[in-house]
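> Need coordinates for the following:
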Amino acid sequence: MEALLPTRARPGARRPGAVPLLTVAEVAAVMRVSKMTVYRLVHNGHLPSIRVGRSFRVAECDLLGWCRWW
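Coordinates of the predicted model:
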């Protein structure tokens, strides 16, 4: 599953121990579903996320955990 996650444009730009956050579009690409499906999962509380401004971000570890659970 880790190989499916998108690579970052600047490797090493993250702080050590920082959790990578994925956009809704990136999550949809990994799960092979539409963005609307991801928004539904987020709004229903099935997929943990955080709000950044007006958009949502999903922690990479939360996505992997959700995929293993599902």
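
> okay, CA-based contacts and neighbour counts for the rest of this
Noted.

> need the contact list for the residue nearest to T23 when sequence neighbours are not counted.
Counting by CA to CA, 6 or more residues apart in numbering, T23 lies nearest to R57, which is 5.0 Å off, once chain neighbours are set aside. Residues near R57 by CA atoms under 8 Å, 6 or more residues apart in numbering: 21-24, 49-51.

> let's see this one next to it:
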Amino acid sequence: MASYQPAAPHQAPSTPPELLTVPQVMACLQIGRSAVYDLLRNRQLASITLGRARRIPARALTDFIRARLDQEAA
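Take a look at the predicted model:
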């Protein structure tokens, strides 16, 4: 007699999210919350606001890191 095995729940592929939260950016850059908000306030890091939530596009974070690397190399 065969036993019933439930199907595994559908899982999204392991890709980074399109929009990051401030704590995710803090963890990625290993900086504090105020430092992230300073980058947002000075428009060094692009973001969008959804209601009261601030989200940073993953592409904006990548562009920020690339620009800082270019600055350091120059």
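
> which among the contacts of R57 of structure 1 end up buried?
A residue is treated as buried here by neighbour count (16 or more other CA atoms under 10 Å); on that basis the buried members of the contacts of R57 of structure 1 are 21-24, 49.

> Sort out for me which of those are in helices.
Secondary structure defined by DSSP state H assigns V24 of these to helices.

> what helix or strand does the residue nearest to T23 of structure 1 sit in?
In this structure, R57 of structure 1 sits in strand 55-59 according to DSSP states H and E.

> Quick one: the residues in structure 2 that the helix or strand following that strand pairs up with.
Next helix or strand after strand 55-59 of structure 1 toward the C-terminus (DSSP H and E): helix 60-69. Residues 58-67 of structure 2 are where helix 60-69 of structure 1 aligns, with TM-score structural alignment as the criterion.

> Against structure 1, what's the mean shift for the matching stretch, could you check?
Between stretch 58-67 of structure 2 and its aligned stretch in structure 1, the superposed structures give an average distance of 0.6 Å (mean CA distance after the TM-score superposition for structure 1).

> outside of that stretch, which residues touch it?
Contacts made with stretch 58-67 of structure 2 from outside it, assessed by CA under 8 Å, 6+ apart, are listed as 16-20, 25, 44-47.

> any chance of those in CSV, plus distance to R33 of structure 2?
Listed next are these as CSV, based on distance: CA to CA, whole Å:
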residue, distance to R33 of structure 2
P16, 21
P17, 20
E18, 20
L19, 17
L20, 14
V25, 9
Q44, 15
L45, 13
A46, 15
S47, 15
